[in-house]
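Colleague: generate a structure from the sequence data that follows.
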Amino acid sequence: MPAQRKPARVLAISNQKGGVGKTTTAINLGTALAAIGEKVLIVDMDPQGNASTGLGVPRETRRVTIYDVVVDGRSIQDAAVETLVPGLAIVPADADMSGVEIELSQADRRSYRLRDALRAHDLGMTPYDYVLIDCPPSLNLLTLNAMAAADAVLVPLQCEFFALEGLSQLMRTVDMVRQSLNPGLEIQGLVLTMYDRRSSLSGQVANDVRAHFGDKVYDSVIPRNVRVAEAPSFGKPALIYDLKCTGSQAYLKLARELVQRERKRLKHAA
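Modeller: Presented below is the predicted three-dimensional model:
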C-alpha cells in the first residue's frame, strides 16, 4: 500500500506594507522550491494579479480564477494552471477580486472560503508539498481568507526605515486572526528583501530585525537586483530569466533553508 501523502504546508506571504517584495518572493520562492524538487501551488489573492502575470499567465487565459473559487465555490483543481516551471502551478487572480468584500458581505463562512477550498483539495490527495498565498498589501477579507487558510505566515521585510513599523502592524493582525479565525497560525519566518550591502541603513535594519526576532529571521537575504526587477515584464520568474544573477541564487538559498526549517519542525513535532 503506498505511503499516504502528507497535507500541503500552506504559507501566507504577507506584509500589510506595500512594496516589500511579497509577489516577487511568492514567484521566485515558488520557482526555487520547484527547482529543488518540491511540488508547489501559488494562490494569487491580489486583485492586481501580478503573480499571475509574472508567471506568464496572460489575463485573457484566466478562465477560472481565485474569484470563482471563493465566491462561486469552484474547486482548486478547476482553477489551477501549470506554469512554464515544472512542478509549479498557480491559481490566478484578476480584477474581479476587488469586489469580493461586497459580494461576500452576507455569506456564510466568508472568512473561510479559501481554507474550505484548500481542505477539499487536500482530501482529494493534493499533489502539492507547499501552497504559497500571495496576499494583498492591506487588511481586508482577502488577507483574512489567506491567514485563516494558512498554517503559517512568511513575512518579506524590506530593509528600509519604516520596516519595523509595518511589521508591528502585521503582528497585531496575526494575533487578531489567532484569536478569532485560526488559533494555530504562526510566524514561519521573516525574509529580509531589497538588501543593499553598500547601504549602512540596510545593515542597521537587518541588525534590528534580528535583535527583535532572533532565529525567526532567515539567514538568506534577498539583495536588490536589477535582473529580478526586470523578469516580471517578460512573464518569467527571475530563476528562468537569469538563473545566475545574485537575486536568483538568493531565492534558491532561501528555498533550501525553508525546506530545512520545515523538516526540522516535522522532526520536533513527531
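
Colleague: please count neighbours and contacts with C-alpha atoms only from this point.
Modeller: Fine.

Colleague: can you give me the helices for the stretch 1-150 of the chain?
Modeller: Applying DSSP state H, counting those that start in this stretch to the stretch 1-150 of the chain gives helices spanning 22-35, 50-54, 66-72, 76-79, 100-103, 113-123, 141-149.

Colleague: the biggest helix by length in the chain to helix 22-35, inter-axis angle?
Modeller: Identified as the longest helix of the chain according to DSSP state H is helix 246-269. Inter-element angle recorded for helix 246-269 and helix 22-35: 70 degrees (by axes from the mean of the first three to the mean of the last three C-alpha atoms, to 10 degrees).

Colleague: pull the distance from helix 246-269 to the chain's centre.
Modeller: Taking C-alpha atoms, centre = their mean, to the nearest Å, one finds helix 246-269 lying 14 Å from the centre of the chain it belongs to.

Colleague: stretch 36-45 too?
Modeller: Per C-alpha atoms, centre = their mean, the centroid offset for stretch 36-45 relative to its chain is 9 Å.

Colleague: in that stretch, what's buried?
Modeller: By neighbour count with 16 or more other C-alpha atoms under 10 Å, stretch 36-45 contains the buried residues 38, 39, 40, 41, 42, 43, 44, 45.

Colleague: can you check stretch 56-69 too?
Modeller: Within stretch 56-69, the residues that count as buried by 16+ other C-alpha under 10 Å are 56, 57, 62, 64, 65, 66, 67, 68, 69.

Colleague: for stretch 159-173, same thing?
Modeller: 159, 160, 163, 164, 166, 167, 170, 173.

Colleague: export those residues to a markdown table and tack on distance to residue 182 and secondary structure?
Modeller: Formatted as a markdown table, the buried residues of stretch 159-173 follow (distance: C-alpha to C-alpha, whole Å; DSSP: H, G, I helix; E, B strand; the rest coil):
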| residue | distance to residue 182 | secondary structure |
| --- | --- | --- |
| 159 | 29 | coil |
| 160 | 30 | coil |
| 163 | 25 | helix |
| 164 | 24 | helix |
| 166 | 22 | helix |
| 167 | 19 | helix |
| 170 | 15 | helix |
| 173 | 12 | helix |
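
Colleague: report the separation between the closest residue to residue 78 other than its chain neighbours and residue 242.
Modeller: Among residues not flanking residue 78 along the chain, residue 64 sits closest, at 6.8 Å (C-alpha to C-alpha, 6 or more residues apart in numbering). Per C-alpha to C-alpha, to the nearest Å, residue 64 is found 30 Å from residue 242.

Colleague: and this one, so I can compare the two:
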Amino acid sequence: MVNQKGGVGKTTTAVNLAAGLGFGGLSVLLVDLDPQGNASTAVGGEHRNEEPGTYEVLIEQENIADHVQVSEEAPNLKVLVATMDLAGAEIELVSVVSRETRLKRAIDAYLADNDVDYVIIDCPPSLGILTINAFVAAAELLIPIQCEYYALEGLTQLQRSISMVKANINPSLVLSTVLLTMYDGRTRLSSDVAEQVKQYFPEETMETIIPRSVRIAEAPSYGQTVITYQPASAGGQAYLAAAEELARRGAEQD
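Modeller: I've put the predicted structure just below:
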C-alpha cells in the first residue's frame, strides 16, 4: 500500500483489506512499515511499550517469525508491528550494504516456513528507504487515491520511483491496483476525480469505491477496523467488497 501523499486512506485501506481477506478465510501477514504505527493500533497489535517488530527485522536482521503477533481483529491475520524506533531506520540504514533488500530477505525467509496467502505492507507517506524496501519486497503495488482535489498530484514522482526500482532492483514489480477512497456521491468533484483516475488507470482501478464515512474515521479510535467496528455500515460493506474483489483478482491471476 503506497502513496506519498498523506491522508488518502492508505493505512485504513491496508488494515481493512487485511481484515477482510482474513474473514474470507485467507492467511494474511500485515507488515507495518510506518513509524507512526497506526496500522498496528488498528488491528490490536501491541507496539507502545517498545515491543519488537519491523525495526528489529530491518536493523537487527531478526526473524519475522520471532516477533509477529496474532491479531484478534480478524481470523488468520498476523501483524509485524511498528514503533517510533523505526523513524531512525532511515538514518541507520544509510551506510548499510544492500539496505534496500533487507525487508525482502526477511519476508522471503518467513514465507519459506509459513503458509501465507497475502502479505500487505503499509508504507509511510514518503519515498525514503523504508518505502524502497517495500518496493523491493513486493510483487504488486496498490495505490489508494482519494476522490478530492489534487488527487493525482505526486503520482508522476511515485511512478518515477517505481520505474527506478524496476530498472535496478525488482524488475517484476507492477502497479496492479488503484482503489478510490473518500468518495462523496453528493459532489461533482468526487465524480470528476473518479472518472479522471479511471481514465489514467483503466485496467488497474478497482470497481469497488470506498465512500467517505464517519464510521471509517471512528474505527481507529477504538483500536478496530471498520469491518469489525461497524460491519453493516457503508464503509464496512465497501471494504468487505474491496477485499472480495482483490481476492477474486488474485484468483484470476493464479
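
Colleague: sorry, back to before: which one, of the helices of the stretch 1-150 of structure 1, ends up nearest to residue 250 of structure 1?
Modeller: Taking C-alpha to C-alpha, helix 22-35 is the member of the helices of the stretch 1-150 of structure 1 nearest to residue 250 of structure 1, at 9.5 Å.

Colleague: would you mark the buried spots in the closest one?
Modeller: Within helix 22-35 of structure 1, the residues scored as buried using 16+ other C-alpha under 10 Å are 22-35.

Colleague: what's that helix aligned against in structure 2?
Modeller: With TM-score structural alignment applied, helix 22-35 of structure 1 matches the range 10-23 in structure 2.

Colleague: after superposition, how close is the matching stretch to structure 1?
Modeller: Here the mean offset of stretch 10-23 of structure 2 against structure 1 after fitting is 0.5 Å, by mean C-alpha distance after the TM-score superposition for structure 1.

Colleague: for stretch 93-104 of structure 1, measure first residue to last.
Modeller: Terminal residues of stretch 93-104 of structure 1 lie 17 Å apart, using C-alpha to C-alpha.

Colleague: do the same with stretch 79-98 of structure 1
Modeller: With C-alpha to C-alpha as the measure, stretch 79-98 of structure 1 spans 18 Å from end to end.

Colleague: tell me the buried residues in it?
Modeller: Of the residues in stretch 79-98 of structure 1, those with enough neighbours to count as buried (16+ other C-alpha under 10 Å) are 79-81, 83-85, 87-94, 97-98.

Colleague: cool, stretch 214-226 of structure 2 as well?
Modeller: Within stretch 214-226 of structure 2, the residues that qualify as buried are 215, 216, 219, 220, 223, 224, 225, 226, counting by 16+ other C-alpha under 10 Å.

Colleague: check stretch 229-244 of structure 2 too.
Modeller: 229-231, 234-244.

Colleague: okay, those in CSV with distance to residue 140 of structure 2 next?
Modeller: Listed next are the buried residues of stretch 229-244 of structure 2 as CSV, based on distance: C-alpha to C-alpha, whole Å:
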residue, distance to residue 140 of structure 2
229, 29
230, 29
231, 27
234, 27
235, 24
236, 24
237, 24
238, 22
239, 19
240, 20
241, 20
242, 16
243, 15
244, 17
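
Colleague: now check structure 1 for the residue matching residue 90 of structure 2.
Modeller: Match for residue 90 of structure 2 (TM-score structural alignment): residue 101.

Colleague: residues near the spatially closest residue to its match that is not a sequence neighbour, how many?
Modeller: Leaving aside its chain neighbours, residue 101 of structure 1 sits nearest to residue 141 (5.9 Å; criterion: C-alpha to C-alpha, 6+ apart). Residue 141 of structure 1 has 18 neighbours, counted by other C-alpha atoms under 10 Å.

Colleague: aligned partner of residue 141 of structure 1 in structure 2?
Modeller: Taking TM-score structural alignment, the alignment pairs residue 141 of structure 1 with residue 129 from structure 2.

Colleague: residues touching its match, list them.
Modeller: Contacts for residue 129 of structure 2 (C-alpha atoms under 8 Å, 6 or more residues apart in numbering) come out as 90, 93, 100.

Colleague: now do the same for the residue nearest to residue 78 of structure 1: its match in structure 2.
Modeller: By TM-score structural alignment, residue 64 of structure 1 lines up with residue 52.

Colleague: which ones among the buried residues of stretch 214-226 of structure 2 map onto helices?
Modeller: Taking DSSP H, the ones among these that sit in helices are 215, 216, 226.

Colleague: distance to residue 133 of structure 2 added to the residues you listed, as a markdown table?
Modeller: Converted to a markdown table, those look like this (distance: C-alpha to C-alpha, whole Å):
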| residue | distance to residue 133 of structure 2 |
| --- | --- |
| 215 | 32 |
| 216 | 29 |
| 226 | 28 |
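
Colleague: residue 139 of structure 2: which of the residues you listed is nearest?
Modeller: residue 226 (26.9 Å).

Colleague: to what extent does whichever strand in structure 2 runs longest diverge from structure 1 after superposition?
Modeller: The strand of greatest length in structure 2, counted in residues with DSSP state E as the criterion, is given as strand 174-183. For strand 174-183 of structure 2, the mean deviation from structure 1 after alignment is 0.5 Å (mean C-alpha distance after the TM-score superposition for structure 1).

Colleague: in structure 1, what stretch matches that strand?
Modeller: The aligned range for strand 174-183 of structure 2 in structure 1 is 186-195, by TM-score structural alignment.

Colleague: buried residues in the matching stretch, which are they?
Modeller: For stretch 186-195 of structure 1, burial by neighbour count (16+ other C-alpha under 10 Å) applies to 186, 188, 189, 190, 191, 192, 193, 194, 195.

Colleague: which one of the ones in helices among the buried residues of stretch 214-226 of structure 2 is nearest to residue 190 of structure 2?
Modeller: residue 216 (17.7 Å).

Colleague: nearest residue to the aligned partner of the closest one in structure 1 other than its sequence neighbours?
Modeller: Under the alignment (TM-score structural alignment), residue 216 of structure 2 pairs with residue 228 in structure 1. The shortest distance from residue 228 of structure 1 to any non-neighbouring residue, by C-alpha to C-alpha, 6+ apart, is to residue 238 (5.0 Å).

Colleague: contacts only, for the equivalent of the one you found over in structure 2.
Modeller: With TM-score structural alignment as the criterion, residue 238 of structure 1 lines up with residue 226 in structure 2. By C-alpha under 8 Å, 6+ apart, the residues touching residue 226 of structure 2 are 16, 215, 216, 218, 219, 220, 235, 236.

Colleague: how about the residue lying closest to residue 189 of structure 1 once chain neighbours are set aside, what does it touch?
Modeller: Nearest non-adjacent residue to residue 189 of structure 1, counting by C-alpha to C-alpha, 6+ apart: residue 216, 4.8 Å away. Residue 216 of structure 1 is in contact with 187, 188, 189, 190, counting by C-alpha under 8 Å, 6+ apart.

Colleague: this completes my enquiry, with thanks.
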